[in-house]
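Trainee: Mind looking at a prediction? Sequence and model below.
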Amino acid sequence: MVELQKIKQMTICHLIVAITFFSCGLLCNIAQFLLLILVKPWNPVLFRKLMYYPCYAFYSQLICVVEWYGGGRLRVYMDEETAKHVGKEHGVMIMNHTYEIDWLMAWLVLDKFKMLGSSKAFAKKALSYAPILGWAWNMAEFVFLNRDFDKDKEIIAKQLKIVFSYPDPTWLLLNAEGTRFTPAKHEASVKFAQERGMTVLKHHLIPRTKGFTSSLPTIRGICPAVYDVNLVFKRDAKVRPSITAVLSGDLLEPYMFIRRIPLEQVPTEEKAAADWMQKLYVEKDRLADSFHETGSFFKTSGFKEVPGKVIQPRVSSLINFVAVALLSNLWILNFLITSLLSANWIGFLIALSVLGLFYALLTKVSNMSKISKASAYGASEGKPKTN
């Protein structure tokens, strides 16, 4: 077992995953582009229905790596009311922004609810230009923001109508903290809260509320609920949640508490809605604190205990990954060998360049996810901009 884990950590194994993921991504981009020019102008509903499949095929590649290659298992806690609605309606997914791969853990749970291919996220505009992954999100109609509220409020109003017009249940991911948690950013957040008489958060940053409050007039009547998603990893876990851990096939064990909040429970007035979001993060902080101190979301948080369930992986992600892996990696290997044997040095160099490009893209995605590469918290003077 130890030797197998060492093999998984080898660069060649990471390269195989990179080839598989980005080859599928290129195929996804091509399929999306064809849908964009051939279907969307004539039938936007059919376009959005069909868009699910290339996106699912692409995203599920990394789901397979986490679950089938690394053996990771997601444990989900939710009450009966939440379980009754989840995966059957549109929703805004408010999730903590704590870990390098929290976005991948969001994919993991969305896959289990069969919404992986249709769900969207608020994202920085710069990400829309990122090769393959950014292109996929752009053509899949994600909500890209400029970090300029005057411009963004118009984008939000327009794009949310599109997102929640999808015929299949769609969740829109919102990381209200705006950037990942670090000690330095937390210090700035604590200072900000103290200066304004707000509750200091121990495990989260003070959320930025304008994106959420400006969304409310648009989504009322077309999105029935907010889903509060709380993601944690044990602090004493042997493996730190990161892209490197995913590629190395390390065992990841995420825990998630999900609760459904009907949208009518969110105040309509902007200031009251902002206060509601702040209160939500105080509750999220209690949940995280209870988990880290006691190993349970419920013992000291004040929330009623609900059963947890280990979600088993879907076979569809395994079949999808194996099929793409065999086709892409064997094709490149065959091309390399054929070019080498026939002294086709141009073809050989092109194949090597493609391999180098895929590995560079993998490194880029890994760096984008690193906490050290995340955006600063607040303005240049160290204060959050959007509260």
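Mentor: Now that the structure is in, tell me what you want to look at. Residues are numbered from 1 along each chain as shown.
Trainee: okay, CA-based contacts and neighbour counts for the rest of this
Mentor: OK.
Trainee: quick one: the helices in the stretch 101-250 of the chain?
Mentor: Defined through DSSP state H, counting those that start in this stretch, the helices belonging to the stretch 101-250 of the chain, from first to last, are 102-112, 133-139, 149-163, 183-195, 210-219, 243-247.
Trainee: Relative to residue 203, which of those helices is closest?
Mentor: helix 183-195 (8.2 Å; C-alpha to C-alpha).
Trainee: For the residue nearest to residue 298 when sequence neighbours are not counted, which three-state class applies?
Mentor: When the adjacent residues along the chain are set aside, residue 298 lies closest to residue 305, with 5.4 Å between them (C-alpha to C-alpha, 6 or more residues apart in numbering). With DSSP: H, G, I helix; E, B strand; the rest coil as the basis, the three-state label of residue 305 is coil.
Trainee: Share the number of residues neighbouring residue 305, please.
Mentor: By the measure other C-alpha atoms under 10 Å, the count of residues near residue 305 is 14.
Trainee: Okay, it and residue 79: tell me how far apart.
Mentor: Residue 305 is 9 Å from residue 79, where distance means C-alpha to C-alpha, to the nearest Å.
Trainee: and if you look at residue 374?
Mentor: Here the distance between residue 374 and residue 79 works out to 34 Å (C-alpha to C-alpha).
Trainee: Same check on residue 157?
Mentor: Between residue 157 and residue 79 the distance is 32 Å, computed by C-alpha to C-alpha.
Trainee: okay, pairing it with this:
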Amino acid sequence: MGFKRSVCGKFLLAYVFITTGMAVNVLQLMTSPLGWLGLRHQKREIVAKLTYLHWILIPAIAQWWSDIEVSVTSHPDDAAKFGKENAIVLLNHKCQLDWVITWVVANCFGVMQQIKAVAKKSLMYIPIVGWAFWFNDFVLIRRNLEADRPIFKKSFELFSSITSKFWLLTFLEGTRFTTEKHRLGVKYALENGLEPLKHHLVPRTKGFALMTQGLRDTVPAVYDATLCFRDQQNPTLVDYVSGGSYHADIIIRRIPMECIPADELACSEFVHNVFKEKDDFVEFHQKNNAFPINTTILEGYVTKKLHKSRIAFYVGLAWSFLQIVPLLYFILLGLFTGTWLQIIFTVTIIATIFVTMNLILDSGTAKSSYGADSAKTK
């Protein structure tokens, strides 16, 4: 644990993740001519495989470096369909590791390379991570529904042509939970005749209605996913790269698309009811470190702990060898030869890695104008 939390340990971890991401981004960029030649399907398949080679490091770090355990609660009949059908995944947004745990679960069910998500367009400018979002056809929006409608429409057309199974992730709260944002959410709920939520922000329902309308023929189900960490822990990305040990529980309920109202107002009511149930799940979990299985609403549900991914371990080990050995070579060569060029090159690499790592970690900090534009986006 001491090495993991040391500057050297964090640097080497960041170095492998960032240099691998840069290499994959370059290879993905090189697939662009395939799109110009009309081979868009082939281009997407290659990009997805390249994405897997980088994103597999996320569960590798979580499960083998940080020793994060993940348990999934679901109905066996639903679990049998995970990874075998397209799905909109409706997530809560409680902490910085929501994304990480989702990647671990998606890797378990074989869809990590085909994860899509609705995300802020500004994320596209984050080195490595944002570029990967762009290459993988994430729905990058401005959070202005009228301006975003053409973006959604274009994405829906694209998703309808994808032959591999994908998960489209969406955080309807729009931003991560904080005490101040929750206060604003409660105020908005009371002013608009809604029941205030205790553990979530008021969901933005219009975008979800747009998604379910536009993807009704492409996506057979919505997965309502609620994530909690045991002992009410709230780990950060810094904890993640520092090797912190945590246990995440996620409950996934499969809701057939035909059960989602097509009418916008009815769909809005449906979403608010789902979030009330999410609130109850979180409340129960905080008191019991588990979800309320074998109750009326969760009859027949079971909880299973995911196995550590051996493929993630071996791929992570291979990338570490390929990236760290050349770095050590240049550092040792610089120490023994002492040329200014080699010293400057080594210092530049180290500085670039630290700057990029801080940009990525800073992107996990909750930043939003939540509450200022509620009337326009809810």
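Mentor: Nice, thanks for sending it over. It should be emphasised that the depicted structure is a prediction, and the values quoted were computed from it without experimental measurement.
Trainee: re earlier: for the helices of the stretch 101-250 of structure 1, which one sits closest to residue 8 of structure 1?
Mentor: Going by C-alpha to C-alpha, the one of those nearest residue 8 of structure 1 is helix 243-247, 7.6 Å.
Trainee: Check the mean deviation of the closest one from structure 2.
Mentor: Superposed on structure 2, helix 243-247 of structure 1 shows a mean distance of 1.3 Å to its aligned residues (mean C-alpha distance after the TM-score superposition for structure 1).
Trainee: contacting residues around that helix?
Mentor: The set of residues that contact helix 243-247 of structure 1 without belonging to it, under C-alpha atoms under 8 Å, 6 or more residues apart in numbering, is 8-9, 13-14, 17, 65-66, 70, 100-101, 239, 251-252, 366, 369.
Trainee: for structure 2, what's the longest helix?
Mentor: Secondary structure of structure 2 per DSSP state H: the longest helix is helix 310-337.
Trainee: next one: that one to chain centre, how far?
Mentor: When distances are taken as C-alpha atoms, centre = their mean, to the nearest Å, helix 310-337 of structure 2 is centred 27 Å away from the chain's centroid.
Trainee: What residues in structure 1 pair up with the next helix or strand after that helix?
Mentor: Reading on from helix 310-337 of structure 2 to the C-terminus, the next helix or strand found by DSSP states H and E is helix 340-362. Following TM-score structural alignment, the aligned partner range for helix 340-362 of structure 2 in structure 1 is 345-367.
Trainee: Counterpart of residue 66 of structure 1 over in structure 2?
Mentor: Structural alignment (TM-score structural alignment) places residue 66 of structure 1 against residue 62 in structure 2.
Trainee: Next one: the residue nearest to that match when sequence neighbours are not counted relative to residue 147 of structure 2, how far apart?
Mentor: Ranked by C-alpha to C-alpha, 6+ apart and with sequence neighbours excluded, the top spatial neighbour of residue 62 of structure 2 is residue 68, at 5.4 Å. With the distance defined as C-alpha to C-alpha, residue 68 of structure 2 ends up 39 Å from residue 147 of structure 2.
Trainee: do residue 296 of structure 2 as well
Mentor: Using C-alpha to C-alpha, we find residue 296 of structure 2 at a distance of 42 Å from residue 147 of structure 2.
Trainee: who has more neighbours, those two?
Mentor: Taking residue 296 of structure 2 and residue 147 together and counting by other C-alpha under 10 Å, residue 147 has the greater number of neighbours (11 against 8).
Trainee: Now do the contacts for the aligned residue in structure 1 for the more buried one.
Mentor: The criterion is TM-score structural alignment: under it, residue 147 of structure 2 has residue 151 as its aligned partner in structure 1. Shown here is residue 151 of structure 1, which makes no contacts under the criterion C-alpha under 8 Å, 6+ apart.
Trainee: And residue 159 of structure 1, by the same measure?
Mentor: Residues in contact with residue 159 of structure 1 (C-alpha under 8 Å, 6+ apart) are 141-143.
Trainee: what's the distance between it and residue 142 of structure 1?
Mentor: Using C-alpha to C-alpha, one gets 8 Å for the distance from residue 159 of structure 1 to residue 142 of structure 1.
Trainee: cool, and residue 11 of structure 1?
Mentor: Spatial separation of residue 11 of structure 1 from residue 142 of structure 1 under the definition C-alpha to C-alpha is 32 Å.
Trainee: between the two, which one's more packed in?
Mentor: Using other C-alpha under 10 Å, the more surrounded residue of residue 11 of structure 1 and residue 142 is residue 142, with 23 against 13.
Trainee: I'd assumed residue 118 was in contact with that one.
Mentor: No - shown here, residue 142 of structure 1 and residue 118 do not form a contact pair, counting by C-alpha atoms under 8 Å, at 10.2 Å.
Trainee: and of the helices of the stretch 101-250 of structure 1, who's closest to residue 35 of structure 1?
Mentor: Put simply, out of those the one that sits nearest residue 35 of structure 1 is helix 133-139, at 9.4 Å, with distance taken as C-alpha to C-alpha.
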